[in-house]
Each structure stands twice: as structure tokens, then as C-alpha cells.
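Novice: what follows is a predicted protein model with its sequence.
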Amino acid sequence: MAGRAATGSRRGAVLGRAVTDPSRIRNVALVGPSGAGKTTLIEALLVHTGVLSRAGTIADGTTVCDHDPAAVRQHRSVALAVAPITHDELRINLIDTPGYGDFVGELRAGLRAADAALFVVPADAASAGGIDPVTVGQWAECARVGMPRAVVIARCDHQRADIEATTAACQEAFGAGVAPLYLPLFDGGSLTGLYGLISRTPADRAPAHADDARAALVEGIIEQSEDEALMERYLAGEEIDQRTLIADLETAVVRGGFHPVIPVCASSGVGMDALLEVIAGGFPSPLERPLPKVTGIDGSPRPQLTADPNGPLAAEVVHTSADAYVGRVSLIRVFSGTLRPDTAIHVSGHHARIPEQRAGEALPEGHDEDERIAHVYTASGAELTEVDACVAGDICALTKLAGAETGDTVSAASDPLLLSCWDLPEPLFPVAVVPATRGGEDALVKALSRVVAADPALRMERNAETRQTVLWTMGEAHADVVLSRLRAAGAEVATEDVRVPLRVTLREPGRVTGRHVKQSGGHGQYAVCHVEFEPLPRGSGFQFESRVVGGAVPTQYVPSVERGIRTQLERGLGEGDAQYPVVDVRAVLVDGKAHSVDSSDAAFQTAGALALREAAAVCGTVVLEPLDEIAVTVPDEFLGTVLGDLSSRRGRVLGTDAGGDVPAGYTCVRAEVPQTELLRYAVDLRSMTSGAATFTRTFARYEPMPT
């Protein structure tokens, strides 16, 4: 036992029971919008299978699913949580994923750990305006990784629930392959049972439209069948037997071509057995799903993995959290081999992972460490129960892996491996953090290390030019959670405005003199240089040349003048704290004076720096701001709004594209926009398009800032 030990005989039996056969494992992610009822559904399944005595509690009274402090305060799931149950001699790992759009990184981590998904939609979705764009985006996330899915219509006891209308809305939003497997049965306006369209039970309660619904379901199943003669038999009027239909249904679900719809009511338990039947019979085991590509830690090719408990150990950290009792907890999905206690393992840093290794190209810098694990645990939310092994296909937890971060590969110390990375979302909303109190730097640094390691969608940047620590997040909600986690980790943190790194260049050509002459007893300092400066086109950098004749500036001091100018270029020009690096300038040393005793390298460096500062006064300066090229993929209904907004941000539209890789009904807008206008763009774009639009950004160049 570790942490808050599990209690209760039934729960202990579920969590502590060893699983040795990957075919008896189902890893199921619950995906859907915030408020759809995913966590409530998991708790209902825990109660239904006897793990919990009542929803929301385990034997010691703590919550089972959400243990992130930020989630508790904000009443929403913001991180992964796993809850295992047993059914029909199967171990089913239920993976709760966040539904809010800012936490797509956690969603992708959950899909990485899963082999199938229950897509949870509230039964009042149709009456609330239909399937929103964020939910459609989550469906696309599942489709992108080829995740088998079933649709769960949840919260069927809601006063505005309309199961049939919501099913129709799902069919319209998610496309072909979505079809009801069961029809709801009502008594006095309340959902009291389900009618199975394949089994036609209970026969005495068949709804009026059951035959039509069954015909549509059967045709959909047959269209997905690998038996090409089956459709001909069906069209000829032959009754297809139930066993064949079920077998073809299960195959279609595993292949991702068919998505059955099941209504459930967590409060009454209606639909729970039907849902468990779909999970057990229709969802794939780890043996039926493709595994990530694997290489040696040096990028060398390795054979493709299989979910073999006796194969090489290859696992991945899919979530990292902190427990008040045991410290860092790493949630692990084992893809190959078996993870056992008291074992030497190797942790390969995810920063070193690349999808492909090009010939002659070195691996990026990462971290690689050997560690020894003392215990292996099954996790149920925040609860840890010790087990004697975790086989390929299963999910477990390890504690006190000091160097492990979300996304890292865990393999045998004797045979270190590197799993190909999953696609991480690009965080585009910056937040600058500072210690809230004097002397709080060390605590903030430690907290940042812990929080960044746990969050795959969080990127930290220490900007040397602006002297700021910037956290790139997915949006305001994500930023709030990150700040809450930093404070929970012991840091007193505050935020400040994000500063955009500006540049300056000279406005026009000019000739100046850099003069550094001092005499204070003994050797003095003497250096005079005459320099012609001129601005260069954007991106030219700094150019230096010497046209000195006659030895006016001795040859050994010419490089000193250049070093002095370069130092001042980097130090910057401006007033007060507004010192900006100087770019795109040519300096030509044309003349000067030296002293046989008092001239030195240091003196001519100072003279060169003074020459550049004088040039700023003589030639004038222009402040340059960075521009990014952005690509906004926006539904056509919001295109005008987005174009108008870009214009208000001083954006220059480069073009619009439709078709090709752009989804139907969408347009990709390419534009150049100043970085200062993009600081809140991730939030504003989501607001003006109801979360339907996305964008990417890349640095383009610097241009003069309007005065």
C-alpha cells in the first residue's frame, strides 16, 4: 500500500487483482464536452460494478475521479484520471479526460493511453442548440488517431432531455456510421429501460418506429461488413442471423467505421449493462490496436512492438501529478513487456523524441536516466493499490520517478528504448510570471519545474531580451489552472504584461566620430574612430568593413572597433529600460587616431561603442516590431468576422484557401500580424467563433512600428 490506502474488500479485489492476459484488458477514454457527465458516468459504473458503495465516494470518503486541486475549485475535470473496474472477467480502465477546449493536451494524452473511446454527449444537447464546435473538434481528435468510438447519450434524466433529437444531432455533426444500437423506453416520462435493436428485446415493449430503426442499423452494419455477399443476401430478403450481425458490428466498431449510440442514465442505472456489453464485446483489446513506433535512444531502428507481456519493456508516462503523501505520481501505459517492482528502468526524455530520424541528423538534446522502481501500483483516481506486475496493455502508476515527465518513455535499463511522440498541441496564449514576493525566485523555479513536467500542453520560455519567464498556455482557463498548480506547489506567483522583443535600426546614413580620451596619471586611454553608418534591408544583420589608409587606426585595433560596435548592438539603444538591440546596420571605419602609448584594445572598443551611440543621435532610429505569419482555419460562417478582426489588428491578409487539406465548410486565412496584436488572439479567436476556429503562427520578420 502507498498513499491513501484503498479500503473495502470489493474495491481491493478489483484494484489488486493481477491481470496477465492483454486480451482481458480494455482501455477506454471518456471524451466529450465539459458538463456532459463523463465523471458522473464513471462513478455510476464504479457503483454498478461494486467498486463504490455510492456515487462520488470510496470507502474512506474521498472522491475517486478528480483529484487535481484546480479541478475541485473550478468544478470541472482538467486532468486525466483513471478508474479501473471489472466486468465479465475483463479489466476495464476508464480514463476520464477534460472536456474544456483549453485542455486538449490532456485529451490527447488520454487517447494515447486508450484503445477505444466513449464519446459522451448530454441528452439535452439538441434543445441547447445542437452539437457545438468544440465537441465536433473533440470527435475529430478521436478520428485523427483512428480511435474506435461509441456514443453515449448521458444525463437522460435532465428535464430537457431529448434522446432521439440528440442522436439525430450527433448523426448530423459526426457523419456516417453513427446509429442507435438501443432505443429508449419511457414510463411516465422517465427513462425506464432500453430496447435492443439487434436482439429485439424486450419484445413486448418495442417502440413504434423500432422496425425502421432496426432496418437502418442492420444496413449500416452490413455496409461495414467484410462479407461482400452479405448485402446481396439482405437485399434478397434473407434474415441475417443475430450472431452474424453482432460479429460484423464488433468488427466495424474496432475498425472505426461504425459508432453505436447507447442512452444511459447514471442516477437510475438504466443503460449500464448495455454500455458494459458494448465495451466488453465491441471495443478492442490492446492486442488489436497498433502500437507506437519505437527506436533505440540513439534513433537506431528497432522491430515493431506487439502487446506481448514477454516482449521488451516499452511504456510511456501519460500523466504526471503530485500526491501529498507519496510525492510525484507517474501514470504509465505499458505497451510491451511487463513492469515489475524492484526493477531497474530507463527513462528517456521526451524532448529527445522525434517522429523520424533523417540520415546524418543528430537527435535533439533530451534527458536519459536510469532509475529503480520499488513498487508498482494500480491507480483509481488519487488512490494507489500495490500490485505485483503490470503487463502489456495495462495502465499503472509509479511513484518518485524524479526525472520523469509526461511523454517520457520507460524501458528496461538493460535495453533502453524511445517511443515515437504523440502530436502535442501548440500553446499560443502567453502569460508572464514573476515571484510575488522578494526572495521567491527559488520557490518559483522549483514549482515551474514540477508543473511544466506534468503538463504536455505547457511550454516555458525564458526570454533573454525581455528578461521575462513566459508560460505559453492553451487559453485563459488553462492559464488559471497552471497558476493554481504553481501556488499549490509552494510558489507565490504573480503575472505581468508580456513584453514583445523589439529592435531598432538607423533611419538614414551618417558619419560620426567615436572619441574616447582620458588621462588620469600613468597610461591614459586614447582612441578616436570615424565611422560611416547606414541602414540595411530587413534581415541583413550587421556588416563591418575597414577603409582606413595610412595606418590612422593601427591594424591591430580595427577588430577592437568592430567588437565595440557589436557589443553596443547587442546592448541596444534607447532611453531608460527601453533598450532594444540594433539590427540591419553597416559600419565602415574610414579614419581615426591613435596614441603610441595610451591606445589599447579596450580604448578602441569603447570608441566603437560610442560611435554607434552617436550614430543614433545623428542618423535617427526606427523601432522595429516582429511580425508573425498566421494561418487561421475558420468555419465559413465566421469568415467575415475573422477578416474584420484581422484588419483591426493591423493584419495584412496574404490569401484565403479552401479545399485540399482544409475541412469542408472551412476556409484557411493566411495573414501577417504584429506580435503585439496576437498576445490575446488565442482567447479572442475562440470567443468570436464559438471555439470552432484554430490558428498556427510562425515568425515572419521585423518591420517598422507605426509612430
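Specialist: Okay, I see it. Numbers count the residues shown, from 1 in each chain.
Novice: from here on, just use CA atoms for contacts and neighbour counts.
Specialist: OK.
Novice: just the strands in the stretch 251-400 of the chain please.
Specialist: Assigned by DSSP state E, counting those that start in this stretch, the strands in the stretch 251-400 of the chain fall at 259-263, 294-296, 314-323, 327-336, 338-339, 343-348, 368-373, 376-380, 383-387, 390-391, 395-399.
Novice: against that first model, consider the following:
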Amino acid sequence: MGDKANTHTGAAGRATAADHPASVRNVVLVGHSGSGKTTLVEALALTAGAVNRAGRVEDGTAVSDYDEIEHRQQRSVQLSLVPLEWDGYKINLLDTPGYADFVGELRAGLRAADAALFVVSASDGPETMAGATRMVWEECAAVGMPRAIVVTHLEAARSDFEQMTRTCETFFGGDDPDAVIPLYLPLHGEPGHDGHAPVTGLVGLLSQRVFDYASGERKESEPDPDQLPLIEEARNRLIEGIIAESEDETLMDRYVSGEEIDYKTLVGDLERAVARGVFHPVLAAAPAAPGARQGIGTVELLELITGGFPTPLERAAPVVTTPSGDARTVNVCDPDGPLVAEVVKTASDPYVGRISLVRVFSGTLRPDDTVHVSGHGLADRGHEDHDVDERIGALSSPFGKQQRVLSHCIAGDMACVAKLGRAETGDTLSAKDDPLLMEPWDMPDPLLPLAIQAHSKPDEDKLSQGLSRLVAEDPTMRLEQNQATHQVVLWCLGEAHADVALERLRNRYGVQVDVVPHKVSLRETFADRSAGRGRHVKQSGGHGQFAICEIEVEPLPNGSGIEFVDKVVGGAVPRQFIPSVEKGVRAQAAKGVAAGYPLIDVRITLLDGKSHSVDSSDAAFQTAGALALREAAADAKIHLLEPVAEVQVLVADDYVGAVMSDLSGRRGRVVGTEQAPGSRTLVRAEIPEIEIGRYAVDLRSLSHGTGRFSRAYTRHEPMPSQLGDRMREQAQDVS
């Protein structure tokens, strides 16, 4: 694996359907923004013969061309599939965004893949590994996903392969740093005028062969005698690491006794250990020289993928139920089994319409099939449960901006499906006569609110459809129609996520929106007992209006709502008008009595009143009830109540002090802490919701990307008087 002669010719860029799951490799690339994932994908495509030396496909576009937003922002914002052919294998490379705001795209890639390549830059410091990248590594470890590491940017002046390898051992090795070991060491040429020696090739530690890329073609040779001592220590450590993970229990004893272990035995054990997810080789990659056919390390990486990464047959069968929840057993990756496929990404094409990227886990998908589309479990994010039969259109394999037609897609492979008008990301496709459902993958909770409104009347007409299509593509986004504040709110993962949402609304769906300040659902209540008299008397010829009522208002404990009590005696208010008074005071309570926020947690008691045999009416007593409540409020102290959330912050131990100090500065009350796995601490606090509108952004900055939090409404409680006065003034200015 990786130490073989360069006999591969690659493919001419054809994206054909795989014939058997054993010939498929699904690999997701993971790494922080700027680590070089997309550049590496393009280099692999060049080596596989899928693009020309200028990095272009047949139509002249780049293999990574997909979204105009990515070009403008100069960063990946969505998952993209790049299929390659190499040595008789089909390799589906899933390039994921490295920026934390698009972790939903990363999670989709992890769901669709069977192995992961963690891409790290040799010129970066350890801080880039300590945040989200390390957490994703731990997630992969929890499910046993095979992983390898690729060190990029070896051409940079400050690059240090050895130092980055040690950093990987620290952050990824955990209790077993000997499971993270290089397979190759970079070879350097003569230093330039700046003193930096460029990488010209690699030396294979197992084979002790040199792979020289200096000429633009990979050439294999024996190492110079003076190079052998430099690799001996690293080679011995690699062999010991492989033997430690070998399933042959006699191998270590034979090695310790001085026996020379056969090269093929070592390679076989290495490949099995990688496929089992217990050994994580480190490889090196550098850009191709101008005009070269191969980037440094790309052949070695393709050989690792085809030889060491597992086939889809080695992945456990997904948990499948019927839409009603009954368990079903599905064989592992059987092309002849019942159809079970999952939409891992949804996109819109201005000419084709909705395109769904689908991973097939069982069965075979064919063009023009009628399939059952099931979507369950995401109702809280604006995705209503749905079950519908749809006829799919053409199957294709994406490459740059091209869509190459496929005749079928077997279990273990991926394809783009056209014309699934109702399918959303996370939905399950199955046979129409045997509907099945896969549980949605774990997605982060969007916690940054973005309140929007249509810019004009034409935009208002298009807004609903644009928003529904937007959230259908991105299940990490939650759409809220807030009944309390009357705002349309898009809950996003961060500012960049919000910016992309706005740009897609504007450019893809033709909807101009304005961003407005996000409102929290404030409430009002009485601080003490008060009384009010409502008098509604009008006479203007014919039937007049006559209603008088007297009420008393008193505060109730938190969560009591509004309680109406009738204590009228002697028929001062006729029985038929008692409900009218209640309706009037409740209507006024909903409108508010001080700053326009709903009134809660009070008991309103009707004590007395007067009526007229002719002029009293339902409408008159409703008005009198409302007037009485407003008069009672005018003579009382009214508290503004703000919503309080329980917040749980999971953060690395190094940042606990800073997080707790920040929470206190937001009027938060820390109610407890507890240790969590991975040298992290869970901080529990109660904090006013008005103080955490941007906490998703601020926590990321405060914790260097290591923190995450959840929030849940607990109650409303009085707002500080100074802040309450300011909110009343703002309400009066608006009115």
C-alpha cells in the first residue's frame, strides 16, 4: 500500500457506475478552513487523469467549481462530491467545508462516507487541531470510522512535517500515540535563496524506496546509503506500531526475537488495521510542479484509499424502520436487497431544478424508478414529517459543473438524482411498495437568530417559497414563525452561515430581504395589587352603549397565566355579560398594558359594575373590561418580564474560567459544573435570553472553537428596572 511501482494510468475522467460494492471507496475529507482539502482533491483528480494539467475538466471548469458563493467568498461552504477512477476502483471523494458554520455539511459527508482523511497543514500551529478538528476525530473514533492523516502545504517556508506529525500524535493519538505514525518521510531538494528546501519526493518507510517527483513524473529508486540511517528509527517505530495492531498474536514475539518480518505481511496487517479503524497512518502531500502530471504524495494516497480503506461491504447496516416505527433488518450493502438510500445533500439548479445527492445503502437505484420518500424527525426545524411517492429522473455523477449520466447506482455508491421535488436533505428513499426510514444523522442545533422581513411586496409574495426551499436544502437551519414577536426568524450556526442563507435567497431564489433586530418574547405583569374602573357610556341617538365594571388585579406566581374570577353580587353585571368582561380583559392583556407586551401571571377579579336594560351589550362590556384593566395598570407598578434560558456550555478545561466570567457579565447565574470526557467541563447556567443572541459567535471566539452550548427556555422573570425603563421608552418611540 503506497510503496508500489507507478504502474497506474488513472482514468480519463469518466464517472461510470460501479459494478460491485467491493470496487467502491467513499472517503470524506475533514480539516479546518485553509488546510488544503480542495487543493488536495484537485491534485488527486489530476493524478487519476480526471482533469488536465491546468486542473480543468472537459468543459473548461475546475473540478471544484459548483457554487458561485464559494468563488466570491474564497472558501468552501457546502459538501461536494468528486468521483474518480483509479486502478479499477471508483473513489467518491467528499470535500467538506472547514469553517465551523458549515459543520452540517461535514456531518452529511461523515454519514455518506466509510472512511475519513484528516487534512492538516504543515505550516499551522497546534491551535488548529485543538478545536473542531479534534472533536470530529473523536466523533469518528466513537463509531469506529477508519481515519488517515494527510499533511499538506509542505511547500510553505515555515512548514515542518516532523513537528506536525508530533502534534497529530498528541491530539489524535490520545492514549495510543503509536497508532498515529508516518508511512513516508518527505525528501527535500537544495535550499533556495530564502533558505527553504523544497520537497521533491518521498521515501517509503516500509519498502525503503525513494519516490522522486522532481521531474514531474513519479520515479522510483533505491535510497542513497546516507539516507538509510535517517529513516531507520522511523521505520522501526512504524513496524512496531503495525505489529502491535496485528491480529497475528505471534508476530510481536517473532519480531522481538530478531526475525525479519516479511514486507507483504506488514503491508497486509497495515491495511487490515487501517480498515478496522485502529491504526491511522500519516501521509504527506505537496502540489505538483508546473506542468507535472502528479502532485507529490498523490499516488501514495490513492493507494492507501484503495488498499487500506474499507469497502462499503464492511460498514454496518444502517438502522432501518418502517415509517410507523417498526424495526426492519437490512443486509449489509446488498445490491439485490430492498432499496434503502438517503439524501445527503439537496441543491437547486436554475435549469434542472432540485438535485439530490444520494448514498445508496441497500438495493439498486435506476432512472425513472418510482420511490417512496420518507422524512421524519425534523419537525422542530421546520421540516414537517412527510411520506410521498415520487418518480425520479435521470441519475448522474457530478464533476465540476457537469452531470455525467449513470445507468444505475448500486448499494455502496452515490449518485445525483433529478426531479425529486419533495425530497429534503436527510430523507430516506425506498421502494414504493416497501417504505422504509433511516434515522436522521446527528445535526448541530442552530443557535444564532436572524430576523428577516421581505424588502417589498413582490418579495413578500416569494418569501415563503424561497424559505421553504432554503431549509429543505439545509437541515441545520431552522425556520421559525414567532407568534409572540410576529417575526420570521432563521436560526443559523453562525454569521457566515447566515450570510450564505441571505445570498442564496437573493441570488438563487430572487428574494430580497431586510435583516431586522431580533426580538425576544417579553411579558408584563403587576408588581402589586391594584384596582380599576372601566366606564363605557355613549349616547348618540337610537341605542347607546352602556357598561361599567370594577376589577381588582393581583400578581400570581410565575407560570400561573391569567386567572379571571367573578365576585359580582346582586346582579350588578348581568350574568350574560360576565363572559364579555372576561373576553375584554383577556384581549387587553394580550395587547399589554405598559409597553405592548402580553400580560401574564395575574388574577383579575370582577367585583362590581352597572348595566342598562337597553344600551348594555356584549361589545360594551368587552370595552369596559379592557378600560378597567388599563386603569388598574396606570395606578400600579408594572414589571417587564424577560425570558430566561438554561444554558449548558461544554468547553475545554483551559477556557472554563473565561466562559464563566463571560456568563456572569451577561447577567448569568452559574448553577453548577461537572467534568466531561476529553479534558472538558460542562458549565450549567441560567441567563436572560436577551443576553445570548450572539452567544453562538462569541463562544466560538472565546473558546478558540472548542466550545459548544445548548439552550432551553425555563421561565420569565422581572427585568432590571433600568433595562425595563429603556425597553418601555423604545416601545413608546415605535408607537
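Specialist: On my side now, so go ahead. Just so it is clear, the structure is predicted and the values come from calculations on it, not from any experiment.
Novice: drop the TM-score for these two in here.
Specialist: Here the superposed chains carry a TM-score of 0.92, computed using TM-score structural alignment, normalised by the length of the first structure; 682 aligned residues with a Cα RMSD of 2.1 Å.
Novice: with distance to residue 471 of the first structure and mean neighbour count added, can I get the strands of the stretch 251-400 of the first structure in a markdown table?
Specialist: As requested, these are exported to a markdown table (distance: least, Cα to Cα, whole Å; neighbours: other Cα atoms under 10 Å):
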| stretch | distance to residue 471 of the first structure | mean neighbour count |
| --- | --- | --- |
| strand 259-263 | 39 | 26 |
| strand 294-296 | 31 | 18 |
| strand 314-323 | 18 | 25 |
| strand 327-336 | 21 | 24 |
| strand 338-339 | 34 | 26 |
| strand 343-348 | 24 | 22 |
| strand 368-373 | 25 | 16 |
| strand 376-380 | 30 | 26 |
| strand 383-387 | 30 | 23 |
| strand 390-391 | 35 | 26 |
| strand 395-399 | 26 | 24 |
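Novice: of the ones you listed, which approaches residue 605 of the first structure most closely?
Specialist: Closest to residue 605 of the first structure of these is strand 368-373 (Cα to Cα; 43.8 Å).
Novice: tell me the angle that closest one makes with strand 395-399.
Specialist: Orientation check (axes from the mean of the first three to the mean of the last three Cα atoms, to 10 degrees): strand 368-373 of the first structure against strand 395-399 gives 90 degrees.
Novice: tell me the helices and strands packed up against strand 368-373 of the first structure.
Specialist: When contacts are defined as 3 or more Cα pairs under 8 Å, 6 or more residues apart in numbering; DSSP states H and E, strand 368-373 of the first structure packs onto strand 343-348.
Novice: skipping adjacent residues, who's closest to residue 641 of the first structure in space?
Specialist: Closest residue to residue 641 of the first structure in three dimensions, ignoring its sequence neighbours and counting by Cα to Cα, 6 or more residues apart in numbering: residue 688, at 7.5 Å.
Novice: correction: the previous question concerned residue 298 of the second structure.
Specialist: The shortest distance from residue 298 of the second structure to any non-neighbouring residue, by Cα to Cα, 6+ apart, is to residue 44 (5.7 Å).
Novice: which ones are touching that neighbour?
Specialist: Residues near residue 44 of the second structure by Cα atoms under 8 Å, 6 or more residues apart in numbering: 295, 298, 299, 302.
Novice: what remains of these once you look at the first structure?
Specialist: Here is what carries over to the first structure from these, by both residues aligned by TM-score structural alignment, their matches' Cα atoms under 8 Å: residue 298.
Novice: dump the contacts of residue 44 of the second structure to a markdown table, plus neighbour count and distance to residue 403 of the second structure.
Specialist: Converted to a markdown table, the contacts of residue 44 of the second structure look like this (neighbours: other Cα atoms under 10 Å; distance: Cα to Cα, whole Å):
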| residue | neighbour count | distance to residue 403 of the second structure |
| --- | --- | --- |
| 295 | 25 | 26 |
| 298 | 26 | 25 |
| 299 | 26 | 26 |
| 302 | 21 | 24 |
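Novice: got the contacts of residue 44 of the second structure as a markdown table, with distance to residue 198 of the second structure columns?
Specialist: Shown next, in a markdown table, are these (distance: Cα to Cα, whole Å):
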| residue | distance to residue 198 of the second structure |
| --- | --- |
| 295 | 13 |
| 298 | 17 |
| 299 | 19 |
| 302 | 23 |
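Novice: please tell me I have it right and residue 623 of the first structure contacts residue 507.
Specialist: No - using Cα atoms under 8 Å, residue 623 of the first structure makes no contact with residue 507, being 9.4 Å away.
Novice: okay, those two: which has more neighbours?
Specialist: The neighbour comparison of residue 623 of the first structure against residue 507 (other Cα atoms under 10 Å) goes to residue 623, with 20 against 17.
Novice: hmm, back to that, the helix or strand harbouring the residue nearest to residue 298 of the second structure vs the first structure - mean distance after superposition?
Specialist: Per DSSP states H and E, residue 44 of the second structure falls inside helix 37-47. Comparison of helix 37-47 of the second structure with the first structure after fitting gives an average deviation of 0.8 Å (mean Cα distance after the TM-score superposition for the first structure).
Novice: by how much does the helix or strand just after that helix deviate from the first structure on average?
Specialist: On the C-terminal side of helix 37-47 of the second structure, the closest following helix or strand by DSSP H and E is helix 68-73. In the superposition with the first structure, the average deviation recorded for helix 68-73 of the second structure is 1.0 Å (mean Cα distance after the TM-score superposition for the first structure).
Novice: now helix 68-73 of the second structure, how far from the centre of its chain.
Specialist: How far helix 68-73 of the second structure lies from its chain's middle: 19 Å, per Cα atoms, centre = their mean, to the nearest Å.
Novice: residue 521 of the first structure: which of the strands of the stretch 251-400 of the first structure is closest?
Specialist: Per Cα to Cα, nearest to residue 521 of the first structure of these: strand 368-373, 58.4 Å.
Novice: all helices for the stretch 151-300 of the first structure, in order.
Specialist: For the stretch 151-300 of the first structure, the helices defined by DSSP state H, counting those that start in this stretch cover 163-174, 210-223, 229-235, 242-255, 272-282.
Novice: could you export those helices as JSON lines, including distance to residue 490 of the first structure?
Specialist: Formatted as JSON lines, the helices of the stretch 151-300 of the first structure follow (distance: least, Cα to Cα, whole Å):
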{"stretch": "helix 163-174", "distance to residue 490 of the first structure": "44"}
{"stretch": "helix 210-223", "distance to residue 490 of the first structure": "55"}
{"stretch": "helix 229-235", "distance to residue 490 of the first structure": "64"}
{"stretch": "helix 242-255", "distance to residue 490 of the first structure": "45"}
{"stretch": "helix 272-282", "distance to residue 490 of the first structure": "42"}
